[in-house]
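Participant: Have a look at this fold, sequence not included:
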């Protein structure tokens, strides 16, 4: 992981888990938003989003713009 990525990485306690049918993701919202697959563990890959990108995604989910199921 790059030095920048290490500085930005939230502490383990900052991640919150969400599960649906046995599949889980973990999300940490700080200055940026970090998303990871809970099965990969703390050293697994992380997707990074700006706060505005995350807020747009959440708004789209709430508006039903994604087909789930």
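Facilitator: Perfect, I can see it now. On a predicted model such as this, the values are computed, not experimentally measured, just so you know. Residues are numbered from 1 along each chain as shown.
Participant: drop to CA atoms for contacts and neighbour counts, all remaining ones
Facilitator: Noted.
Participant: Without its sequence neighbours, what residue ends up closest to residue 30?
Facilitator: Of all residues not flanking residue 30 in the chain, residue 10 sits nearest, at 7.4 Å (C-alpha to C-alpha, 6 or more residues apart in numbering).
Participant: Can you classify the one you found by secondary structure?
Facilitator: Look at residue 10: counting by DSSP: H, G, I helix; E, B strand; the rest coil, its state is coil.
Participant: And the nearest residue to residue 9 once chain neighbours are set aside, how far from residue 63?
Facilitator: Distance criterion C-alpha to C-alpha, 6+ apart; nearest residue to residue 9, sequence neighbours excluded, is residue 34 at 7.7 Å. According to C-alpha to C-alpha, to the nearest Å, residue 34 stands 22 Å off from residue 63.
Participant: Same drill for those two, tell me which one is more crowded.
Facilitator: Neighbour comparison, residue 34 and residue 63: the larger count goes to residue 34, with 23 against 9 (by other C-alpha atoms under 10 Å).
Participant: another structure for you, compare them:
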């Protein structure tokens, strides 16, 4: 990434153990970045931190269906 530090990616603690459902996340400039760990050069989804926090709260409260 020119002019900035590269994001520090980490695997989601809820990624599947079989290696087929790995999601990686990173933070950058007030956003949360999400990508498929099997395709690190594919497009990345950027989510504003306020939306990410609301999503995490909803998941934790069991408000979202699988």
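Facilitator: Thanks, I have it. Note that the structure is predicted; figures quoted are calculated from it, not measured.
Participant: rewinding a little: please identify the helix or strand for the residue nearest to residue 9 of structure 1.
Facilitator: Following DSSP states H and E, one finds residue 34 of structure 1 within strand 32-37.
Participant: Summarise which helices and strands that strand is packed against.
Facilitator: strand 23-29, strand 47-50, helix 51-62 (3 or more C-alpha pairs under 8 Å, 6 or more residues apart in numbering; DSSP states H and E).
Participant: and the longest one, which stretch of structure 2?
Facilitator: To tie it back to what came earlier, the one meant is helix 51-62 of structure 1. With TM-score structural alignment applied, helix 51-62 of structure 1 matches the range 49-60 in structure 2.
Participant: Could I get the buried residue list for the matching stretch?
Facilitator: By 16 or more other C-alpha atoms under 10 Å, the buried positions in stretch 49-60 of structure 2 come out as residue 49.
Participant: for stretch 37-56 of structure 1, same thing?
Facilitator: Buried residues in stretch 37-56 of structure 1 (16+ other C-alpha under 10 Å): 37, 38, 46, 48, 49, 54.
Participant: contacting residues around the second one?
Facilitator: Read that as residue 38 of structure 1. 17, 24, 25, 26 (C-alpha atoms under 8 Å, 6 or more residues apart in numbering).
Participant: measure whichever residue in structure 1 pairs up with residue 36 of structure 2 to residue 25 of structure 1 for me?
Facilitator: Under the alignment (TM-score structural alignment), residue 36 of structure 2 pairs with residue 37 in structure 1. Separation of residue 37 of structure 1 from residue 25 of structure 1 (C-alpha to C-alpha) stands at 5 Å.
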